[in-house]
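Enquirer: next comes the sequence, and after it the predicted model I'd like to discuss.
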Amino acid sequence: MREPTDRPGLPTVFHERRTYRRRRVMDAARLAPVLALVLWSLPLLWPQTGEDTVSSATALIYIFVVWAGIIVLTWGLSRLLAEEVDDPPDTDT
């Protein structure tokens, strides 16, 4: 065992794997709207004039693909969170 002077501060807290995984999925669910906003804002940066102009059809396809991808992402995250809720807690009786 280490001496108390080896490492100042609070001891490291280890979370149960299930709790840690659930918190990371919750973090991902919180970031999904931000990701959607960033991805939907990208067409605003595309050139509107000149040789590198992106057509409206390409922009609409991109927006649709991002929209569908966010739907699939949030569906998957909600399924993962629902699995955690459906599992009964371990109790010793």
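Expert: Yes, it's here.

Enquirer: from here on, just use CA atoms for contacts and neighbour counts.
Expert: Noted.

Enquirer: contacts only, for the nearest residue to Ala29 once chain neighbours are set aside.
Expert: Leaving aside its chain neighbours, Ala29 sits nearest to Leu77 (6.3 Å; criterion: C-alpha to C-alpha, 6 or more residues apart in numbering). Taking C-alpha atoms under 8 Å, 6 or more residues apart in numbering as the criterion, Leu77 is in contact with Val25, Met26, Ala28, Ala29.

Enquirer: let's bring in a second model and compare:
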Amino acid sequence: MSLPSDRPIFLERAAYRRRRLQDAARLLPIVTILAMLLPIWLLPVLLSGAAGMVIVFSIWLVVIVISAALHVRLGRAAREAAADEL
């Protein structure tokens, strides 16, 4: 049986949110690949022309916006964590 440690069992709210944001950033490439390939596999006729290019670039644009938002939030969380340590 292990002895109880002095560390708290639960993470503070800011650390928990920062870790979830990091998880989201790690999953974004996988979700992006699925979002790009699923329409091509399921509806190849729809995506064979100009409409397909619009859909693909729309997905690409959404991924860029989500990535930028995650970057901003992670940067803010890192600055807050650094300020809390001081």
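Expert: All right, it came through fine. Keep in mind that this is a model prediction, so the values were computed, not measured.

Enquirer: so which of the contacts of Leu77 of the first structure are in helices?
Expert: Applying DSSP state H to those, the entries found in helices are Val25, Met26, Ala28, Ala29.

Enquirer: compare these and tell me which is most surrounded.
Expert: Among those, Ala29 has the most neighbours (other C-alpha atoms under 10 Å), with 18 neighbours.

Enquirer: can you show me the helices along the first structure?
Expert: For the first structure, the helices defined by DSSP H cover 17-41, 56-86.

Enquirer: quick check, central residue of the first structure?
Expert: Ala28 (2.4 Å; C-alpha atoms, centre = their mean).

Enquirer: pull the contacting residues for the counterpart of that residue in the second structure.
Expert: Alignment note (TM-score structural alignment): Ala28 of the first structure maps to Ala24 of the second structure. Contact partners of Ala24 of the second structure, counting by C-alpha under 8 Å, 6+ apart, are Leu70.
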